[in-house]
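[1] what would the 3D arrangement of this be:
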Amino acid sequence: MIKAIKGFNDILPEQAAKWLRLEAVLANVLARYGYEHIRLPIVEQTDLFARAIGGATDIVEKEMYSFADKSEPPTPLTLRPEGTAGAVRAVIEHNLLRGDAPKLWYIGPMFRYERPQKGRYRQFHQLGVESFGSTLPDADAELIAMTYLMWQELGLKDEMRLQLNSLGEIDERHAYRDALVTYLTDKQEQLDEDSKRRLTTNPLRILDSKEASTQALLKDAPKLAEFLGDDSIAHFEQVKAYLDELGIHYEINPHLVRGLDYYNKTVFEWVTDKLGSQATVCAGGRYDGLIGQLKSMGSDKPAKSEPGVGFAMGLERLLLLIEAVAPFDEIVACDVFVAAHPDVYSAGVRFAQNLRYDRADLRIKMASATSLKAQMKKADKSGAALTVIIAQQELDEQTISIKNMQTGEQQTVDQKWLSNKENFAI
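    Next up is the predicted model:
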């Protein structure tokens, strides 16, 4: 039997209903902040990710699903491992920054080849949000405030901790990088294997190591904050001031660097300890140089950049957290089940169709034209609050029989009884 590929999971109807509810809450908050929806392709040119994310990152080195298409010569393509690069490509390609400061969001599957584990799959789903056009710290604070409102709407406010850091500008980060490499080079034999490799490829990622021995070495290492210039410090202080004004508590995490090369200044993560070890549910930051970097692809000349800041939220992990601490109310797939005797089944179909026109708020199901007994068994399994029963007698009298599926009580009413919300509301 053919089965799903490892790490590529089916989302069955019971779970899919929870996904829809979660997505509706997130979309509602985004609309309240004035963000607009954009739909992006899941396949992009491989060079887009190599250029945007950075060739020395784990994603580009080990995790991308890449292949060549059938064109001549073949074009290297990649299933998107993250969404920001594609969103920036779309903004540039369609001139969305011309006289505007777009605020966009997208949602959908991403793809990375890594070991599948609980809440982390090879095909996973993210909500991505990007705000373009402002260098000011209020744009950073707005995104954090928006995620904070999302946690409140989902009943997760007390389960999430906000961690902040500033990466400064690229020259400040490079100066810090050199100092960190100098400090660790003499101690590299004490580093874990991943950190030894990163020392020559992406040394800032060593700060994020989960190895206790490496973290012990880092206690006396140079600190990134010592290398920040006045502008970077002032920007970060203003972000913190906005969060203080909004009553949003945060922790400064000097080892928070993010795994992608395009970030500068503010970076942040929302983490929880309710999923076992500390887990990141939402992460993002500022990327003021990325637009210019992608504009200049294929050219020797640097291109003018535009500021940007954004975040990505892992929906699998978020749903696991909701299930653990604030489960959604029971999601019922059916409110009214219509059962019709096979001899008058077409009349039942007509009744159900008319009711769908009259009551857009109701979820109405019918079974196939089997025996009435078999249809009632399906009504029991449907979770419906009411079952409408139509046989020849009801048809002759222009009535319907209604059975309360919780109490078992049954009554005969006018055919239009359910069309009135005062008689039956959900």
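[2] contacts and neighbour counts: CA atoms only from here.
    OK.
[3] residue 219: neighbour count?
    As a burial measure, residue 219 scores 9 neighbours (other Cα atoms under 10 Å).
[4] report the separation between it and residue 200.
    Residue 219 is 20 Å from residue 200, where distance means Cα to Cα, to the nearest Å.
[5] swap in residue 138?
    From residue 138 to residue 200 the distance is 36 Å (Cα to Cα).
[6] centre of the chain to stretch 14-30, how far?
    Computed by Cα atoms, centre = their mean, to the nearest Å, the separation of stretch 14-30 from the middle of its chain amounts to 10 Å.
[7] please provide the structure for the following sequence as well, for comparison with the first:
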Amino acid sequence: MSKVNWLKKVIEARPVRGMRDRLGLDALKHNYICSVGQTVSKLYGFQPISTPILEHASVFERTLGEDSDIIGKELYTFLDKSNEQMTMRPEGTAGVARALLSNNLTNNLPKKWYYHGPMFRHERPQKGRFRQFEQMGVEYFGSRNQLADVEVIDMAATFLRKLGLHDKIELNINTLGDSASRLKYRSVLTDYLSKYKNDLSEDSVRRLSTNPLRILDSKHQKDIPIIADAPILTDYLTSDSQQRFEQMLANLESIDIPYKINSNLVRGLDYYQDTVFEYIYKPSEEDGDDSLGAQQGTVLAGGRYDGLIKLMSGGKSDVPGIGWAAGIDRLAMLLPNEPFENADRPVVIITIQDDDMACNQRIETRAAQIAKTLRTRHDIPTVIQHREDGPKTQRVDKLLSKVLKSSPGTRYVIFLGRDELDHDQNTINYRDLKQRTQSTSSITDVAASIKEQS
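    Predicted structure coming up:
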């Protein structure tokens, strides 16, 4: 096989299915969402944490539940060269919980952490759902008090409000109760669903014998009418669970957090108990009903997982926890483009080449000096657009057209050629593309004008 054909075979010019490059507006929105998340996390006393993308498979297989879709269908799992089974993380909570144990922090509580980064699930790609997707999440270890639930829900509300999405989302909330509540309800629910075994979807029939609560979260058309008439979990809560839920709701109301009780909200992972919640996108007529694609309306979700650390430690540690995670990709789809299209608009310096090589060197030196001054003394984003195809083809309209394509949002352009070298070294010739004016001013005055107009 020739070297050229070998390269063609090895190098695939497309990203892996369900994964994508993040460019332009997508990258700006992603960075903005992470920045807002970091700011909000600090307001609530949360500290940053970063866990590996790759974990031992047992971290997820022991905690997410054998019946979950993630374990059954979606894990990226493989044997490494040491013949150990490894998994690319499908969600953030289990890895953070593992970090709590690995670093011997169970006696140093509470711990309040936030993180963001890529997760991986091998599922069918669709609008708002990718095989590599980004999440922003928080985890709060060490408190069973319902006020901890209120705090993380309030934190989620603040995060979404600062993103400008508060009028587009709705908080759905439910309680799964304690273990006694779930045991009692599971028996009642199983008896009810068993009567419809022949009418349920294939996945729901399978879950009937493993985890019937998960059937309540089914979106399958065959299951929906059956679920609608199912017994309600809150009718089977113990008195302690009922009191806890009511107190938490009262506290949410006291700080003006609106909510809707959704009795079918159960979440998809085995480690949840008591409080579970989701923020769901509610499109306006202008947005359309398919803004996030079918079934992708949940933008942030979480709940309480008091048994997770006990499960991971084999019963050696019993640390309560609650947290949430938000889909950054979905949130980015809801943010308007306009603020990001005009964000950090750069000043562009266009160097106009001359036939004289020595003159060109002086032009390039002057361009570097001006750019350095604008960037470091005035904190103004600056780009040097080098011209390398000779002076004969350098029409101003073509120069500007290239600038606008390579540096979107540009408003100010500085032209730098032989004529400009003859000016006072403290002045520059610049054009305001919005005002359609051209002036010669000192760098200090130009910088002040740019900042005033930004």
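[8] once they're superposed, what TM-score comes out?
    The TM-score (TM-score structural alignment, normalised by the length of the first structure) is 0.92; 416 aligned residues with a Cα RMSD of 2.1 Å.
[9] what is the neighbour count of residue 335 of the first structure?
    The burial count for residue 335 of the first structure: 18, using other Cα under 10 Å.
[10] what about the closest residue to residue 197 of the second structure other than its chain neighbours, how many neighbours?
    Once flanking residues are discounted, residue 197 of the second structure sits nearest to residue 205: 6.3 Å by Cα to Cα, 6 or more residues apart in numbering. Per other Cα under 10 Å, the neighbour tally for residue 205 of the second structure reads 18.
[11] likewise for residue 117 of the second structure?
    Residue 117 of the second structure has 18 neighbours, counted by other Cα under 10 Å.
[12] and the equivalent of residue 411 of the second structure over in the first structure, how far from residue 254 of the first structure?
    Using TM-score structural alignment, the partner of residue 411 of the second structure in the first structure is residue 385. Going from residue 385 of the first structure to residue 254 of the first structure by Cα to Cα gives 54 Å.
[13] do the same with residue 276 of the first structure
    Applying Cα to Cα to residue 276 of the first structure and residue 254 of the first structure gives a distance of 23 Å.
[14] ok, these two, which is more surrounded?
    Taking neighbours as other Cα under 10 Å, residue 276 of the first structure and residue 254 compare with residue 254 leading, 16 against 7.
[15] I'd say the more buried one and residue 221 touch.
    No - taking contacts as Cα atoms under 8 Å, residue 254 of the first structure lies outside contact range of residue 221: 11.2 Å.
[16] residue in the second structure paired with residue 316 of the first structure?
    Match for residue 316 of the first structure (TM-score structural alignment): residue 329.
[17] residues contacting that match?
    Applying Cα atoms under 8 Å, 6 or more residues apart in numbering, we find residue 329 of the second structure in contact with 30, 128, 133-135.
[18] give me the subset of those residues that lies in helices.
    residue 30 (DSSP state H).
[19] most widely separated two among the contacts of residue 329 of the second structure?
    Farthest apart among the contacts of residue 329 of the second structure by Cα to Cα are 30 and 128. That separation is 13.9 Å.
[20] who has more neighbours out of those two?
    Between residue 30 of the second structure and residue 128, counted using other Cα under 10 Å, residue 128 has the larger neighbour count: 21 against 18.
[21] and the residue mapped onto that one from the first structure, how far from residue 86 of the first structure?
    In the first structure, the residue matched to residue 128 of the second structure (TM-score structural alignment) is residue 119. Residue 119 of the first structure is 24 Å from residue 86 of the first structure, where distance means Cα to Cα.
[22] next one: residue 219 of the first structure
    Taking Cα to Cα as the measure, residue 219 of the first structure falls 37 Å from residue 86 of the first structure.
[23] likewise residue 98 of the first structure?
    Noted for residue 98 of the first structure: a distance of 18 Å to residue 86 of the first structure, by Cα to Cα.
[24] find me the equivalent region of stretch 160-170 of the first structure in the second structure.
    Counting by TM-score structural alignment, stretch 160-170 of the first structure pairs with residues 169-179 of the second structure.
[25] what about the matching stretch, distance to the chain center?
    In terms of Cα atoms, centre = their mean, the centre of stretch 169-179 of the second structure is found 22 Å from the chain centre.
[26] can you check stretch 310-325 of the second structure too?
    Computed by Cα atoms, centre = their mean, the chain-centroid distance of stretch 310-325 of the second structure equals 24 Å.
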